[in-house]
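Asks: Build the 3D model from these lines:
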Amino acid sequence: MPPSPHRPPELTGRAFRGSAVVRAGLLTPAQLRSSAWRQLYPDVYACTTLDVDHAARAQAVARLLLPDAVVIGRSAAVLWGVVLAGAAEPVSCSVSPSCRADALDRVVLTRRRLTAGEVTRRGSTQVTTPLRTALDLCRGRPLDDAVVDLDRFLAHGLVDLASVRSAARGLTGRDCRHVRSVAALADGLAGSPQETRLRLLLARAGLPAPVAQFIVRDGARFVARVDFAWPEHRLALEYDGAWHGGTAQFRADRARLNAVASAGWRTVFATAVDLRRPAGLLDLLRRHMAARTSA
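Replies: Next up, the predicted model:
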C-alpha cells in the first residue's frame, strides 16, 4: 500500500533536496516517495501543488541540483520574465570549467567562466545579466530563430539594442560573427515572433524596409497602429494572427481596418502560409507599390 501523502508546512509549494529534508526529520524516505511529491532531478523534489514551469525548473537546478550554476540563455530569459522556453525544455546553465558534474537529463551544461559583471541574481538564483542574456540568445540557434528570440527579449525593455550591438562588436571567438549578424537583424519592435519572421522575409526579398509599429494618422487624428507600413505608398501590412480572438476582437479589428481604409490607406494581410510560400504576398506588395508610384 503506498504511503499516505504528508506535507509539512515548510515544504508545501516548494522544491527541495530530498536527502536534506530526510536528514532534518521533515520526511521519512517512505513519505518522500508518496504522491505529495514529484522528482524533478536526482535528489531534487517538488511539492505537487507547485506549478513546475520552466522558471521553477531553472531555479531548482541553480539552487538545489548545482548550487554554483548560473542560469543562461533562453532559461535566463524566462527568469527575466520573457517566456522563451517551455516547462519540458532543458534548462540551460553555466558552471565553472572545474565543475565535475556529469551529464544530466533535461539540463544543458556549459562550462564557461563568467565575469562578476555578467552575473546577477533573481531572488536567490544566479542568472546572467540582461545584456549577457541577450548576447547568449544570439548563439547556438539558426539565424532567424535567434533574431526572433532577441526581438522578444528586447521588446521587454530589459536592455537596449544599441548596447547589444556594441557588446557584440567587441566579442571574439568562433561564433562572434553569428552573434553580430543576429544583433544587426534585430529591431526589438515586433509584436510577435511571426512579425519578426515576416520582416526578415521582406528584407531578403529586396523590398524597401517598412516602418514597424507605424501609427496611421488622418491629419493630426490617430487612426490606428499597424504592424508594418510604407508611408510613402500609404500601404500597411498586417500579420493575420491578430484575427484569432473572439467576436469582440474581430469586430474591433474590422473597425480599425475600416478606419485605416477611410484614411486613404490600403492594407495587405500576411498569414503563416505566406511565410512558407511568400511569392504571392511579395508580388502583391510590389504591385501595390508600383501602382502608387505611377498614380
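Asks: From now on I want contacts and neighbour counts done on CA atoms only, so please keep to that.
Replies: OK.
Asks: quick one, helices of the stretch 1-150 of the chain?
Replies: For the stretch 1-150 of the chain, applying DSSP state H, counting those that start in this stretch gives helices covering 18-23, 29-32, 54-60, 73-79, 130-137, 143-154.
Asks: Adding mean neighbour count and distance to E118, write these out as JSON lines.
Replies: Shown next, in JSON lines, are the helices of the stretch 1-150 of the chain (neighbours: other C-alpha atoms under 10 Å; distance: least, C-alpha to C-alpha, whole Å):
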{"stretch": "helix 18-23", "mean neighbour count": "15", "distance to E118": "31"}
{"stretch": "helix 29-32", "mean neighbour count": "16", "distance to E118": "37"}
{"stretch": "helix 54-60", "mean neighbour count": "24", "distance to E118": "18"}
{"stretch": "helix 73-79", "mean neighbour count": "26", "distance to E118": "12"}
{"stretch": "helix 130-137", "mean neighbour count": "24", "distance to E118": "6"}
{"stretch": "helix 143-154", "mean neighbour count": "24", "distance to E118": "17"}
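Asks: Could you export the ones you listed as TSV, including distance to R169?
Replies: Shown next, in TSV, are the helices of the stretch 1-150 of the chain (distance: least, C-alpha to C-alpha, whole Å):
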stretch	distance to R169
helix 18-23	45
helix 29-32	51
helix 54-60	30
helix 73-79	19
helix 130-137	11
helix 143-154	16
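Asks: Second input sequence below; structure requested for side-by-side comparison:
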Amino acid sequence: MPRRPSPLPDILGDVFTVGEAIAAGATLARLRSPDLLVPFPGVRVRSSAAQTPDDPDDDRSPLAREAHTRRFDLLLRARAYAKVMPGPAVFSNVTAAAIWGLPLPISALRGRWNPDQRVHEPRPVELIVPPPHRAPRTAGVAARQRREDVAPRRERDGFVVSSPASTWAQLGGILTMDDLIAAGDALVHVPRTSDGRRGDPASSLASLDDLRAAVRAPRISGLDPLITALPLVRVGCASSAETRLRLAVARAGLPDPTLDFEVRAPTRELVGVTELAFEQWRLLVEYEGGHHRIDRAQWHRDIEKHRTYAELGWTVLRLAARDLYPDAGTAVGLIRDGLRRTGWRG
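Replies: From the prediction side, this is the model:
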C-alpha cells in the first residue's frame, strides 16, 4: 500500500511555487508526490483544489455543465501561472473574460481538438505582453506582444488583467454575435443593492462609452463583429439567459420589453424586480435559474412576490432553462401566447 504523503506546511495555500514550498520547509521529494499537480514549471497545485464545485444551474444542458467545469479549470491554471507570470504581462482574451466573470460558451472555453485522444484539450492561459518585453514560450500559455493601450492593466481578485472593455474587444474574433452581445450586457450591467434598489452606474464593470472607446482602439481582428454587436448591447440584463431571451423576443417581432423592471405597490414600495416587463399588457417575464429551486428562502420569497404581483393586476410568466436551451423558440411562443391573452393584437 503506497505511503501517505507527509503534510505540507500550513503556510502554503492551494497554489504555490516550488521556491515558496522549499522556504516553508517542504522537501523536493515531497513536491514530487502525486497529490500535487504541476500545471507549469516551478508551480504546484494541491489536487484537492482542482475539484470543480457544484453548478447551481445543474439543470442545464451537458454542454453548459462542461463549460462550468472548464471555466473553473481555466481560472485555476491562471491562478497557478500568476505565480510565475512576467511582471509586464496581463491576462487577456478568454482568460481575462473568465476572470471578469463574463458569460462564455463552451466553444470559447475548449482548446484545440486532439484527434488521437478524441477530446478537446484545455484552452491555454492567454497573455498580452507590451513591447519591448518578449512573450514567454511556455506549454499551456498563449502569449502575444501588443501595445499597452490595447490592454490597459487592471487588478481583479489578485490577477493582473486587461481592462473589462479591452477584454470585450479582444473577444470580437472569438465569440458568436449573441455571445458577444451577452458579454457586453454583462459588462454594462448595474448590480442592484442587497435591498433591491438600483445601484450606482459606476458599479458596472464598464460603460457603453468604455466599449465604444475599446472598439476604436487599434486591434488585429474581430472589428466587424464588434461594430455590429455594440449597438445591440443593453443595460439591464443580469445574465446571458436574459440576453438570449431579449434577443429572441426582438427577432420574433414581439413588442419591445422594459428590462430590469421595478414592480411597485400603490404606496411606491418596491415589491420586486423582474427581468422583462411588457408594461402596456401588464405581463411580467421572469427567468428562474437553479438558485431559485435550491434556495429555500428564495423559493418562499418568490411565492410571496408572485402573489403580490397578481394582486396588483400583473400576469407573471415564469421561464426555466429548458424553455431557452438549446433553442429559445419555446420561450418566445410562451411570451407570444401570454401577450395575446393579456390583450396584444400583434
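Asks: so which of the helices of the stretch 1-150 of the first structure gets nearest L171 of the first structure?
Replies: helix 130-137 (9.6 Å; C-alpha to C-alpha).
Asks: mean shift between the closest one and the second structure?
Replies: Here helix 130-137 of the first structure, set against the second structure after superposition, deviates by a mean of 2.8 Å using mean C-alpha distance after the TM-score superposition for the first structure.
Asks: And that helix, what does it pack against?
Replies: helix 73-79, helix 143-154, helix 161-169 (3 or more C-alpha pairs under 8 Å, 6 or more residues apart in numbering; DSSP states H and E).
Asks: Tell me which of the helices of the stretch 1-150 of the first structure sits nearest to Y41 of the first structure.
Replies: helix 54-60 (8.6 Å).
Asks: still on that earlier bit, redo the helices and strands packed on helix 130-137 of the first structure as a markdown table? Include distance to R292 of the first structure.
Replies: A markdown table is the format used below for these (distance: least, C-alpha to C-alpha, whole Å):
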| stretch | distance to R292 of the first structure |
| --- | --- |
| helix 73-79 | 43 |
| helix 143-154 | 31 |
| helix 161-169 | 34 |
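Asks: out of those helices, which comes closest to V268 of the first structure?
Replies: Closest among these, using C-alpha to C-alpha: helix 143-154, at 22.2 Å.
Asks: In the second structure, what stretch matches that closest one?
Replies: Helix 143-154 of the first structure lines up with residues 177-188 of the second structure when matched by TM-score structural alignment.
Asks: what residues does the matching stretch touch?
Replies: Contacts with stretch 177-188 of the second structure, where a contact means C-alpha atoms under 8 Å, 6 or more residues apart in numbering, come from 102-105, 164-165, 168, 171-172, 204-208, 211, 225-226, 229-230, 232-240, 243-244.
Asks: which among these end up buried?
Replies: 102-105, 164-165, 168, 171-172, 204-208, 211, 225-226, 229-230, 233-240, 243-244 (16 or more other C-alpha atoms under 10 Å).
Asks: picking up where we left off before, between the helices and strands packed on helix 130-137 of the first structure, which one is closest to R57 of the first structure.
Replies: That would be helix 73-79 among those, by C-alpha to C-alpha, at 9.3 Å.
Asks: So what touches that closest one?
Replies: 54-55, 58, 83-85, 91-93, 122, 127-128, 130, 133-134, 136-137, 153.
Asks: residue boundaries of the strands in the stretch 1-150 of the first structure?
Replies: 15-17, 37-41, 44-47, 70-71, 91-95, 107-111, 119-122, 125-128 (DSSP state E, counting those that start in this stretch).
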